[in-house]
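A.B. asks: Quick one, fold the following:
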Amino acid sequence: MTTLTGRTRLAGLLGWPVMHSRSPLMHGHLLKRHGIDGAYVPLPVERDFETAVRGLRAAGFRGANVTKPHKEAAFAICDIVEPSALRAGAVNTLVFDERGITGSNTDGFGFMAGLAEAGVATGGAHVLVLGAGGGARAVCAALLEAGATVTLANRSRDRAERVAAALPGLEVTGWEERARALEGCDLLVNTTSLGMAGSEPLALDLRAAKASLCVADIVYVPLETPLLAQARAASLRTVDGLAMLLHQARPGFKAWFGVDPVIDGELRALVLASLNG
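C.D. replies: The predicted structure follows:
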C-alpha cells in the first residue's frame, strides 16, 4: 500500500465510469518503480465536471487525465490549450500550475511512440487510417506532423470530411473504396471500434497489400483483433493497441511527477495480465 505524506504529488483520472481504466494500475506501478512520493487515483465524476476540476486544483493536485464523457468539457475550462489538443480536437491531460489549467492530448504521442518502438518509420509513408472519431483525429494529426501522406476512410463520409477540414493535407476516400486505397500503402491504422470485444470484425481483405505493409490497431481488447490476426497470417508486421495505451501515459506522468517513465516489458505484462483477468 502507498504511504501518503505531506509532500505526496497527486494526480488522477476524471471520467464516468472509470472502474474499467488501467491508468491507475499503470501509474501506480510507475510511481513505485521510480521511487516517487506520489499517487494516481480514479476520480469518478458524472456531473459538475468544472467544479470537480477546480476543486482538485484547489486541493493541490498536479493534474489529471480526462476520459469519456468529459473531453469536450475539458477544453472549455483550460487557460492554455496546447497544439496537441487543438490538432486532436480533444483534451485528455490536464496540468495544474501557476499558469492555470493547461490541456493537451497525448494520444498522438502514444501512437507514434508505439510505432517507433516497433521500428516503423512514418516520414514519407503512405498511410490509410480507418475511422473518424477522436482517436482517428489524434492519429492523423501526429502522422501528418511526422511527414506522412494520410488518407482517411470512415463509414460516414461526412464525419471524415469534418476531420479533414480541421487537418490540412488530410485526404478522404469513401469507405467502400478502402480496399483500393490500401494498395501501395506502407501503414494501415484501424481506429474504429470494429474488432473490439463485443463488436463485429472489420471487413477488409489484406491480400492486395504490399508485403512490407504494417498493420496497427488502437483497439486493445482483444489484444489481437481479427484485423491483426489476418495481418499476422499474411506475414505482415503488426502493432497492437496496448503500445499506444502505455506510451500515451508518459507526458502526463512527466508533467505531474517530474520523471519520463520507463515503458518496458514488465509494465506491458502487468497491464496485459489485468486485461486477461
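
A.B. asks: Please make it C-alpha for all contacts and neighbour counts, starting now.
C.D. replies: Will do.

A.B. asks: How about the contacts made by the most centrally placed residue in the chain?
C.D. replies: Closest residue to the average C-alpha location of the chain: D107 at 3.1 Å, with CA atoms, centre = their mean. D107 makes contacts with G135, A138, V139, M244, Q248, as judged by CA atoms under 8 Å, 6 or more residues apart in numbering.

A.B. asks: Remind me what the helix or strand containing the first one packs against, helices and strands.
C.D. replies: If I follow you right, that is G135. For G135, the enclosing helix or strand under DSSP states H and E is helix 134-145. Judged by 3 or more CA pairs under 8 Å, 6 or more residues apart in numbering; DSSP states H and E, helix 134-145 is in contact with helix 83-88, helix 107-117, strand 126-130, strand 149-154.

A.B. asks: export the ones you listed to TSV and tack on distance to L272?
C.D. replies: Formatted as TSV, these follow (distance: least, CA to CA, whole Å):
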stretch	distance to L272
helix 83-88	27
helix 107-117	16
strand 126-130	25
strand 149-154	29
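
A.B. asks: Tell me which of those sits nearest to R9.
C.D. replies: Among those, helix 107-117 comes nearest to R9, with 23.2 Å by CA to CA.

A.B. asks: next one: the closest one to chain centre, how far?
C.D. replies: Distance of helix 107-117 from the chain centroid (CA atoms, centre = their mean, to the nearest Å) equals 8 Å.

A.B. asks: another one to check against the first:
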Amino acid sequence: MPRQPGFGVLTPRGDRLAVWGDPIVHSRSPRVHSAAYGVLALPWEYGRRQVAETDFAAALAGLDGRWRGLSLTYPLKAVAFAASASLDDRARSTGAVNTLLLTDDGPVGFNTDVGGLVAAMNDLGVARVGTARIVGAGATATSALVALAEIGADTVEVVARRPEAVEPLAALGSELGVRVDHASFDAPSGRPADVTIATLPGGADVSDHAASALAGTGGALLDVVYGHWPTTLASAWQAVNAPVASGRGMLLHQAVLQVRIFVSGQVDEPLDREDAVLDAMRAAVMGD
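C.D. replies: As a prediction, the model looks like this:
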C-alpha cells in the first residue's frame, strides 16, 4: 500500500483512544486494540462511547489534547468524513471514514475497512479476481467495491432489492474502471463470480432459495457479519462446500491498520513486532 501523499509528517497527540458508534456496547474494538497496545508496551487508554450521528460534531469538538484518535462505526462514518481536515485515498474514494487521527492541524480521516477487506480476502485465498459479487448496497458495499477494484475486479454484480440503491456504486465503479451491474435477490444473473462479499447486517432477511442460488455461482464468500453466525448466506455456502469466512478477519485487519495510524500517523508503516501484535489481536477477535 503506497504512502498517502500530501500529509507530510503527522504528529499524533495524547494517549486516549475510543470507538464511537450507536449502538456500541457490542464492539470488540476495546479488547482488540488493548491487546495490541499491551504487546507494544504503550500505556494508552482505549474505550467506547455511544454517540448518535446528530451528536457527533459536538462530541468531537469537546475532545481535549489528551485524545489521540477515534475508531468510528455505524452510523458515524459519513459525518467523520465531513469532519476530516484531510483524507487518505481510500476515504476519499468511499466517502467514509472509520478512523480519525487527531492532530494539531485537525482530524485526519482514514478508511481502513478497504484494507481490512483486501487482507481478509487474501486469508480466504482470494488475492486476484476478475468478476465479483457484492450482496447489499449499503455503506459497507462502497468499501467492498473499492477493495475489489484494488485486487483487479473488472465486473461486479451488486445484488440489492432496489436498483436505485446501486446507482451510486455504479458511478463509483465508473471512476474505478469497474463495470457495476444490478441484480435482484429473486433473479441473480447466474454469472460465475470469483468471490462474493456480503455486506448485509446480521439478521438480514434472505430467503433460503435466494441464498442457495447465490452460493451456486458465488465463488468464495466473505460475509462481514460476525455476531450473528452463521448467516443464511454462510449456511448456503457451507452446504455446497465453498470457502466461507465471517467478518472477524476484516475486523482484525482493519484494526491493525488503525493501530499503525495511531502509533505512527501512517497506515503503510508496519509496527514494531507486528507479527506478535497481529497474534494478540487475532486472539482478542476470535475469543468469545
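
A.B. asks: which residues in the stretch 1-150 of the first structure form helices?
C.D. replies: Under the criterion DSSP state H, counting those that start in this stretch, the stretch 1-150 of the first structure contains helices at 23-33, 49-58, 71-77, 83-88, 107-117, 134-145.

A.B. asks: which one of those has the most crowded surroundings?
C.D. replies: Each of the helices of the stretch 1-150 of the first structure was scored by mean neighbour count; the highest is helix 134-145, a mean of 23, by mean count of other CA atoms under 10 Å.

A.B. asks: which residue numbers in the second structure go with it?
C.D. replies: Using TM-score structural alignment, the residues of the second structure aligned to helix 134-145 of the first structure are 139-150.

A.B. asks: so how much does the matching stretch differ from the first structure once superposed?
C.D. replies: Superposed on the first structure, stretch 139-150 of the second structure shows a mean distance to its aligned partners of 0.9 Å (mean CA distance after the TM-score superposition for the first structure).

A.B. asks: Show me what that stretch is in contact with.
C.D. replies: With CA under 8 Å, 6+ apart as the contact definition, stretch 139-150 of the second structure has outside contacts at 90, 93-94, 96, 113-115, 117-118, 129, 132, 134-135, 156, 169, 173, 176-178, 197, 199.

A.B. asks: can you do 6 Å?
C.D. replies: Contact with stretch 139-150 of the second structure is made by T94, V114, V118, T199, as judged by CA atoms under 6 Å, 6 or more residues apart in numbering.

A.B. asks: would you list these in a markdown table and tack on distance to S84 of the second structure?
C.D. replies: A markdown table is the format used below for these (distance: CA to CA, whole Å):
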| residue | distance to S84 of the second structure |
| --- | --- |
| T94 | 14 |
| V114 | 18 |
| V118 | 24 |
| T199 | 25 |
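
A.B. asks: and P261 of the first structure, that's in a strand?
C.D. replies: No: P261 of the first structure is assigned coil when assessed by DSSP: H, G, I helix; E, B strand; the rest coil, not a strand.

A.B. asks: what's the burial count for it?
C.D. replies: When counting by other CA atoms under 10 Å, one arrives at 18 neighbours for P261 of the first structure.

A.B. asks: so how far is G35 of the first structure from it?
C.D. replies: Taking CA to CA, to the nearest Å as the measure, P261 of the first structure falls 11 Å from G35 of the first structure.

A.B. asks: ok, now T192 of the first structure?
C.D. replies: For T192 of the first structure, the distance to G35 of the first structure equals 37 Å [CA to CA].

A.B. asks: Tell me which of the two has more neighbours.
C.D. replies: More neighbours surround T192 than the other of T192 of the first structure and G35, with 21 against 9 (other CA under 10 Å).

A.B. asks: Show me what that one lines up with in the second structure.
C.D. replies: Aligned partner of T192 of the first structure by TM-score structural alignment: L200.

A.B. asks: element containing its match?
C.D. replies: Assigned by DSSP H and E, L200 of the second structure falls outside every helix and strand.

A.B. asks: where's it relative to L145 of the second structure, distance?
C.D. replies: In terms of CA to CA, L200 of the second structure sits 14 Å off from L145 of the second structure.

A.B. asks: Give me the spatial nearest neighbour of the match of T192 of the first structure, chain neighbours excluded.
C.D. replies: Among residues not flanking L200 of the second structure along the chain, G136 sits closest, at 5.5 Å (CA to CA, 6 or more residues apart in numbering).

A.B. asks: residues in contact with the one you found?
C.D. replies: By CA under 6 Å, 6+ apart, the contact set of G136 of the second structure is V159, A160, T199, L200.

A.B. asks: Same check on N92 of the first structure?
C.D. replies: Contacts for N92 of the first structure (CA under 6 Å, 6+ apart) come out as N65, V66, N105.

A.B. asks: Show me what the first one lines up with in the second structure.
C.D. replies: The one in question is N65 of the first structure. When the second structure is aligned by TM-score structural alignment, the residue opposite N65 of the first structure is S71.

A.B. asks: so its match touches T99, yeah?
C.D. replies: Yes: under the contact definition of CA atoms under 6 Å, S71 of the second structure touches T99, with a separation of 4.7 Å.

A.B. asks: For the two, work out which one has more neighbours and name it.
C.D. replies: It is T99, of S71 of the second structure and T99, that has more neighbours when counted by other CA under 10 Å, with 31 against 26.
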